[in-house]
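Chemist: have a look at this prediction, sequence included:
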Amino acid sequence: MYKSMSNNLTLEQEFRLAVKYRKQIAKVKNIQSRKLLLVTLKRMMLQDNMIKFFIRNRNLNNNN
């Protein structure tokens, strides 16, 4: 019915977190704030992946 949906980030998203966002977050002075920003970014990316998955697969459910 549905293609497999994983709760993983794409390679591109992992790269963005590892390089682009970490450089920007490193400017934040508080360590707890940095950790929270990284967790929040990752969750937002995962949510984006889930939304994309459901949009791509919305018509599959209507065919039954």
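Modeler: On my side now, so go ahead.

Chemist: please count neighbours and contacts with C-alpha atoms only from this point.
Modeler: Will do.

Chemist: the helices in this structure, which residues?
Modeler: Remark: helices assigned in the chain by DSSP state H are 11-15, 22-25, 31-62.

Chemist: quick one: which of those helices is nearest Ser4?
Modeler: helix 31-62 (9.2 Å; Cα to Cα).

Chemist: presented hereafter is structure B, for comparison with structure A:
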Amino acid sequence: MSGPAACPEIKQAEQVVDQTARQLLRGEANLSTWYRVLRQYEHTWMLELESARGRQAERCAA
């Protein structure tokens, strides 16, 4: 896989989401933790997409 999804930060954020989902199902995490993790995951994706768009714009301008 290439592109933003292959980014180590994205993979790490996905692992945290998976782990927190399991904890939530077992009653070891609460909804506020779940929402916080989802916001962090979304933020990580947005940063990586912004970075990828910047790199693409630089290539197009060259």
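Modeler: On my side now, so go ahead. Computed from a predicted structure; not experimentally measured.

Chemist: just to revisit the earlier point, now tabulate the helices of structure 1 in a markdown table and tack on mean neighbour count and distance to Ser4 of structure 1.
Modeler: Supplementary listing: the helices of structure 1 in a markdown table, determined by neighbours: other Cα atoms under 10 Å; distance: least, Cα to Cα, whole Å:
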| stretch | mean neighbour count | distance to Ser4 of structure 1 |
| --- | --- | --- |
| helix 11-15 | 12 | 17 |
| helix 22-25 | 13 | 30 |
| helix 31-62 | 13 | 9 |
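
Chemist: nearest to Met5 of structure 1, out of those?
Modeler: Among the helices of structure 1, if distance is taken as Cα to Cα, the winner is helix 31-62, at 7.1 Å.

Chemist: how far is the closest one from where the chain is centred?
Modeler: Distance, stretch centre to chain centre, for helix 31-62 of structure 1: 4 Å (Cα atoms, centre = their mean, to the nearest Å).
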